[in-house]
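*Asks:* return atomic coordinates for the entry below.
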Amino acid sequence: MSTRTLQHVIPSIPTSDGAGVKLRRSIGAQRGLYLDPFLMLDEFGTDNPGDYIAGFPSHPHRGFQTVTYMLDGRMQHRDHLGNVGDLGPGGVQWMSAGRGVIHSEMPLQESGRMRGFQLWINLPGKDKLQPAWYRDIPAAEIPVAALPDGGTIKVIAGSVQLGAQTLDGPINGSAQRLSTDPLYIDLDLPAGARHQQAIGSGHNAFIYTYEGSVTIGDGATAKALPAQAAGVLTPGEQVTIVAGAQGARLVLIAGQPIREPVVQYGPFVMNTREEIEQAIRDYNDGTLTQAAA
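*Replies:* Here you go, the predicted structure:
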């Protein structure tokens, strides 16, 4: 199998979003700094409630999906469709904004640690005006397995073969109308542990290390990936990950590229400027979330 190596590193930068929630952004930190089909990856993590307590009050989206993965703490999702989801430790909320959704994400705690990720995944033009949908996935529904070299793997999206065992994530392929066929796994590796992960050969992929450090690749091709940075991988069919001296926790995310123009204006992501202007008009006149005529 052809091996992926570390192509380049996108450091995360401190920023804020919503009503002042402090976070670190890697993918999408600069306009156009995308990895098709991924538009943005935010990591949030703090023990200070002042950094998160204002949350993300009601706001619109059109044209892409949001994936919120909580490590610590609790948030609540509410949207115009009447969905209410309480996101606790280890849980995931997967939302496809499609034609339009108006939602909020607010903390369900006034103190303590809050930590997790939000990923934005683009939608192809043919799906951007489809009806919105939402799924709340508690931690108990996400498969976790021990790795042969130590540590664990958690499969949020896609399918992973681990010896004779197949781990199917709760979000998987065409069942949820996911044309990008995403793979989203969380790895917890002890010091020096080595893990080889198969990745679809046509997928773009990156690794984000949120604790410790890792080396990507073998021998002369091996390169270090520091913590709190997105490491974009070269094409290939598998990647080798080796944890550093302090161990590592990381997410590996991959998806089928869409290869269409991306025009973004804040919470709207479309293919053309004209479509963005229409989204703004629809939001202003109250028709963003209405079914197309």
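
*Asks:* all contacts plus neighbour counts: C-alpha atoms, from now on.
*Replies:* Fine.

*Asks:* what is the neighbour count of the residue nearest to Ser201 when sequence neighbours are not counted?
*Replies:* Among residues not flanking Ser201 along the chain, Glu237 sits closest, at 4.7 Å (Cα to Cα, 6 or more residues apart in numbering). For Glu237, the neighbour count with other Cα atoms under 10 Å is 16.

*Asks:* wait, Glu237 touches Ile199, no?
*Replies:* Yes. Using Cα atoms under 8 Å, Glu237 is in contact with Ile199, at 5.2 Å.

*Asks:* follow-up on the earlier one: from Val92, how far out is the residue nearest to Ser201?
*Replies:* 27 Å (Cα to Cα, to the nearest Å).

*Asks:* likewise Leu167?
*Replies:* 17 Å.

*Asks:* so how far is the host helix or strand of His77 from its chain's centroid?
*Replies:* Assigned by DSSP states H and E, His77 belongs to strand 75-79. Relative to the mean C-alpha coordinate of its chain, strand 75-79 is positioned 17 Å out (Cα atoms, centre = their mean, to the nearest Å).

*Asks:* other residues contacting the following helix or strand past it?
*Replies:* Next along the chain after strand 75-79, taking DSSP H and E as the criterion, comes strand 84-87. Applying Cα atoms under 8 Å, 6 or more residues apart in numbering, the contact partners of strand 84-87 are Met70, Arg74, Met75, Gln76, His77, Arg78, Gln93, Asp136, Pro138.

*Asks:* apply 7 Å and report the result again.
*Replies:* Met70, Arg74, Met75, Gln76, His77, Arg78, Gln93, Asp136 (Cα atoms under 7 Å, 6 or more residues apart in numbering).

*Asks:* look up the closest residue to the second one, ignoring the ones flanking it.
*Replies:* In this case it means Arg74. Gly88 (4.6 Å).

*Asks:* mind checking how far the one you found is from Leu178?
*Replies:* 24 Å.

*Asks:* which elements pack onto the helix or strand hosting Arg24?
*Replies:* Element membership for Arg24 (DSSP H and E) is strand 21-25. Contacts defined by 3 or more Cα pairs under 7 Å, 6 or more residues apart in numbering; DSSP states H and E place strand 21-25 against strand 13-17, strand 38-46.

*Asks:* reformat these as JSON lines; add mean neighbour count.
*Replies:* Shown next, in JSON lines, are the helices and strands packed on strand 21-25 (neighbours: other Cα atoms under 10 Å):
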{"stretch": "strand 13-17", "mean neighbour count": "15"}
{"stretch": "strand 38-46", "mean neighbour count": "23"}
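
*Asks:* export the ones you listed to TSV and tack on distance to Thr3?
*Replies:* Listed next are the helices and strands packed on strand 21-25 as TSV, based on distance: least, Cα to Cα, whole Å:
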stretch	distance to Thr3
strand 13-17	29
strand 38-46	22
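
*Asks:* could you also give me the structure for this next sequence, so I can compare it with the first?
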Amino acid sequence: MARKLKPLSQFQYIPSSELSTGSFDAGKITEVKLIGFAGEPSPLLRLGPLFYWAWATARSAASIPSHPHRGFEIISYVIDGVLEHRDSLGHIDRLGPGDLQVMQTGSGLEHEEHFVTTPCSMFQIWFDPNFRQKIKERPRYKVIRDKEISSKHIGTKSTIKTLISPAGGYRLDAPVSVMDIEVGAEGRWQWHLAANTACLAFIIKGLVHGRSEHDESVARPSDGLLWATEDGLTITLQAEQDSRLLLVTVDQVPTYPLFPKPKPRS
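*Replies:* Prediction:
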């Protein structure tokens, strides 16, 4: 019988020096990872249905050859440059800054990625939407352009762009939300993290003070901040400089069994 998961209450500052790394195309594409592949050392093994999170950068034209995926919901979000996608379903797309690609890979597909306009940087994040059920479903694919994604201005200093959400944004089957948050210098943004959820932030640029009722830390580019709560929590982000971060929020314990992920070998 599988061990019953229990929500956690914790805070963790993850310095960029602790992120795992990887590369493709003879080192032309480099990655840093808050959450690595199965069996790969990284700061976090997983966070509920959040299974993998990488930040990839290419300084010159480079490619990742065709490779398979199945079961997972995979988002790719471009920050700079142009990324070209080709897949076994026949899709050929180019994604520019602010464009979001969603692959709900189901029974399986293959795709390849080409960093065609550089420097190019993008996030790729995998979610487990009930893997063992989803591999029985046909794969789905969607590109949402920057201009189609909802943005909300909070005061004069903050802009919240909702990429993935059950309410607003594109809805995944996994219980998650993803936001691109910009906070101007001396700006402040506050939100409430619901009970039994967790959030993980990756700092893209700037200098951010993140704090809750119990914890506080300063984060710089490529640092991570994690909050998890059983009872609910109010979190505040204060920016010393113009700052930007990607924030993922998840249910810690979904209503379905999570796909097992082996720990790295010691």
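
*Asks:* mind checking the TM-score on these two?
*Replies:* These two chains, once laid on top of each other, score a TM-score of 0.81 by TM-score structural alignment, normalised by the length of the second structure; 242 aligned residues with a Cα RMSD of 2.5 Å.

*Asks:* what about the helices in the stretch 101-250 of the first structure?
*Replies:* Shown for the stretch 101-250 of the first structure, no helices are assigned by DSSP state H, counting those that start in this stretch.

*Asks:* the aligned partner of Tyr77 of the second structure in the first structure sits in which helix or strand?
*Replies:* Here Tyr77 of the second structure is matched to Tyr69 in the first structure, going by TM-score structural alignment. Using DSSP H and E, Tyr69 of the first structure sits within strand 64-72.

*Asks:* distance check, the residue nearest to Val269 of the first structure when sequence neighbours are not counted against Arg249 of the first structure.
*Replies:* Leaving aside its sequence neighbours, Val269 of the first structure sits nearest to Gly63 (Cα to Cα, 6+ apart; 5.1 Å). Look at Gly63 of the first structure and Arg249 of the first structure: by Cα to Cα, they are 31 Å apart.

*Asks:* which of these two has more residues huddled nearby?
*Replies:* Using other Cα under 10 Å as the criterion, Gly63 of the first structure and Arg249 rank with Gly63 on top: 30 against 20.

*Asks:* tell me the contacts of the more buried one?
*Replies:* Ala97, Gly98, Arg99, Asn122, Leu123, Lys128, Leu129, Phe268, Val269, Met270.

*Asks:* before we move on, what about Gly151 of the first structure?
*Replies:* Asp188, Leu189, Pro190.

*Asks:* one more: Ser96 of the first structure?
*Replies:* Phe64, Gln65, Thr66, Ala132, Trp133, Tyr134.

*Asks:* same check, this time on Glu84 of the second structure
*Replies:* Counted by Cα under 7 Å, 6+ apart, Glu84 of the second structure has contacts Asp93, Arg94, Leu95, Glu113, His114, Phe115, Val116.

*Asks:* can you rerun that using 10 Å?
*Replies:* Ser63, Ile92, Asp93, Arg94, Leu95, Gly96, Glu112, Glu113, His114, Phe115, Val116, Thr117 (Cα atoms under 10 Å, 6 or more residues apart in numbering).

*Asks:* that one and Ser212 of the second structure, how far apart?
*Replies:* Remark: distance between Glu84 of the second structure and Ser212 of the second structure (Cα to Cα) = 40 Å.

*Asks:* counterpart of Ala205 of the first structure in the second structure?
*Replies:* Using TM-score structural alignment, the partner of Ala205 of the first structure in the second structure is Cys199.

*Asks:* contact partners for the equivalent of Asp127 of the first structure over in the second structure?
*Replies:* When the second structure is aligned by TM-score structural alignment, Asp127 of the first structure is paired with Lys134. Residues in contact with Lys134 of the second structure, defined by Cα under 10 Å, 6+ apart, are Arg70, Gly71, Phe72, Glu73, Gln104, Thr105, Gly106, Ser107, Gly108, Asp128, Asp173.

*Asks:* out of those residues, flag the one nearest to Gly206 of the second structure.
*Replies:* Nearest to Gly206 of the second structure among the contacts of Lys134 of the second structure, counting by Cα to Cα, is Glu73 at 29.4 Å.

*Asks:* give me the number of residues near that closest one?
*Replies:* Quick note: Glu73 of the second structure (other Cα under 10 Å) scores 28 neighbours.

*Asks:* so Ile64 of the second structure touches Ala58, yeah?
*Replies:* No. The pair Ile64 of the second structure / Ala58 is not scored as a contact, 11.1 Å apart, by Cα atoms under 10 Å.

*Asks:* name the residues contacting each of those two.
*Replies:* Contacts common to Ile64 of the second structure and Ala58, judged by Cα under 10 Å, 6+ apart, are Ser23, Phe24, Asp25, Ile29, His114, Phe115.

*Asks:* quick check: the second one vs His69 of the second structure, distance?
*Replies:* Relative to His69 of the second structure, Phe24 of the second structure is positioned 17 Å away (criterion: Cα to Cα).

*Asks:* same deal with Lys161 of the second structure?
*Replies:* Lys161 of the second structure is 27 Å from His69 of the second structure, where distance means Cα to Cα.

*Asks:* neighbour count winner among these two?
*Replies:* Per other Cα under 10 Å, whichever of Lys161 of the second structure and His69 has more neighbours is Lys161, with 20 against 17.

*Asks:* what residues are up against that one?
*Replies:* 98, 146, 149-153, 169, 178-182, 246.

*Asks:* tell me the one of the residues you listed nearest Gly48 of the second structure?
*Replies:* Val178 (14.3 Å).

*Asks:* can you find the partner of the closest one in the first structure?
*Replies:* Match for Val178 of the second structure (TM-score structural alignment): Tyr184.

*Asks:* could you tell me how many residues sit around its match?
*Replies:* Neighbour number of Tyr184 of the first structure under other Cα under 10 Å is 22.

*Asks:* got it, and the one 10 residues further on?
*Replies:* By the other Cα under 10 Å criterion, the neighbourhood of Arg194 of the first structure contains 20 residues.

*Asks:* what's the closest non-adjacent residue to it?
*Replies:* Nearest to Arg194 of the first structure is Val242, by Cα to Cα, 6+ apart, at 4.4 Å.
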